[in-house]
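S.K.: Provide a 3D model corresponding to the input given below.
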Amino acid sequence: MPVRALSIGDLARGTGTKVVTIRYYEKIGLLPEPARSPGNYRVYSGKTLDRLHFIRRCRALGFTLDQIRALLELSSDAERACDEVDRIAAVHLAEVEGKIADLTRLAQELRSISSSCQGGGTISNCCIMDALSPDSRTES
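M.R.: Next up, the predicted model:
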């Protein structure tokens, strides 16, 4: 059965990716340079579609482009041990957990600031504005 050639529009629709993003991924080497039709249009294969799905899933999980590049490189050797993939995922997980901890502290601080406001006052005596002013900050 012959493989159906995909246009850049087909690839975009099939993955929910903007055309400009596909071109960017080609430019930075995450996607291979596509073949060209006789009319000089980009022509993609199902392999490229699968690769772009992989990239999109990695991006949805917050992996950086460099981490994705490393994962793609590792995926090219199916018999290789997966230690390095595990290391990349563990590093990323630690980064995500660090961001969650930072956001939790931020939410607690904002709750504290917001709870001090009773509303109905003026800006000149607003507890929130006072808490945000430079002279009321304390560095952690």
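S.K.: When you work out contacts or count neighbours from here on, use the C-alpha atoms and nothing else.
M.R.: OK.
S.K.: in the protein, which spans are strands?
M.R.: Applying DSSP state E to the chain gives strands spanning 35-36, 42-43.
S.K.: Check those strands for me and report the most buried one.
M.R.: Among the strands of the chain, strand 42-43 has the highest mean neighbour count (mean count of other CA atoms under 10 Å), at a mean of 17.
S.K.: other SSEs contacting that strand?
M.R.: Under the contact criterion of 3 or more CA pairs under 8 Å, 6 or more residues apart in numbering; DSSP states H and E, strand 42-43 touches strand 35-36.
S.K.: Which elements pack onto the strand it packs on?
M.R.: With contacts defined as 3+ CA pairs under 8 Å, 6+ apart, the packing partners of strand 35-36 are strand 42-43.
S.K.: re the thing from before, I'd like to know which of the strands of the chain lies nearest to Thr122.
M.R.: Checking those against Thr122 by CA to CA gives strand 42-43 as the closest, at 60.6 Å.
S.K.: Second input sequence below; structure requested for side-by-side comparison:
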Amino acid sequence: MNIGDVAKRAGLPAKTIRYYEDIGLVKPPRDANGYRAFREQDVHKLAFLSRARALGFTIEDCRTLLTLYEDQTRASADVKTLAEAHLHKIEDKIAQLQSMRDTLSELVHACAGDNRPDCPILKDLAADTNA
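M.R.: As a prediction, this is how the structure comes out:
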């Protein structure tokens, strides 16, 4: 299979597939002419990576997940530990975003949004938080 076919089937751009090859996540064999010869297992692995990335796992997390996936003697606890750590990061990020939203919402509501130069949004941004 060529890279264009694989890209369609895995739902990834060819550039991403080349990048994954460059960093060793996939290693398709090469034909005699030097072209990549993707196998069904490569398509499966790329779809796996696509799904993991869509869930926000880092490249290194994906590398670990692939290793765990390919290890038939793995403990599911190892996979769960990695997923739980990622979930905690997502939850922390959500809390940060909610805090940002709440602060910005307060500032937007405090601003008259008229022709006067007084602006609580700019005052807050300019405030010295180290004092």
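S.K.: Take the strands of the first structure and write them to CSV, including distance to Gly62 of the first structure.
M.R.: Shown next, in CSV, are the strands of the first structure (distance: least, CA to CA, whole Å):
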stretch, distance to Gly62 of the first structure
strand 35-36, 30
strand 42-43, 28
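S.K.: So for Arg69 of the first structure, which of those sits nearest?
M.R.: strand 35-36 (21.0 Å).
S.K.: since we're on the counterpart of Ile22 of the first structure in the second structure, how many residues are nearby?
M.R.: The equivalent of Ile22 of the first structure in the second structure is Ile17 (alignment by TM-score structural alignment). Ile17 of the second structure: 20 surrounding residues under other CA atoms under 10 Å.
S.K.: same question, the one 5 residues further on
M.R.: Residue crowding around Asp22 of the second structure was assessed by other CA under 10 Å; the count is 11.
S.K.: repeat for Asp31 of the second structure
M.R.: Neighbours around Asp31 of the second structure, by other CA under 10 Å: 10.
S.K.: what's around whatever residue of the second structure lines up with Ala94 of the first structure, how many residues?
M.R.: Alignment note: Ala94 of the first structure maps to His88 in the second structure; criterion TM-score structural alignment. When neighbours are counted by other CA under 10 Å, His88 of the second structure registers 11.
S.K.: The one 10 residues further on too?
M.R.: For Gln98 of the second structure, the number of neighbouring residues by other CA under 10 Å comes to 12.
S.K.: what does it align to in the first structure?
M.R.: By TM-score structural alignment, Gln98 of the second structure lines up with Thr104.
S.K.: Arg39 of the second structure corresponds to which position in the first structure?
M.R.: So, by TM-score structural alignment, Arg39 of the second structure is matched to Ser45.
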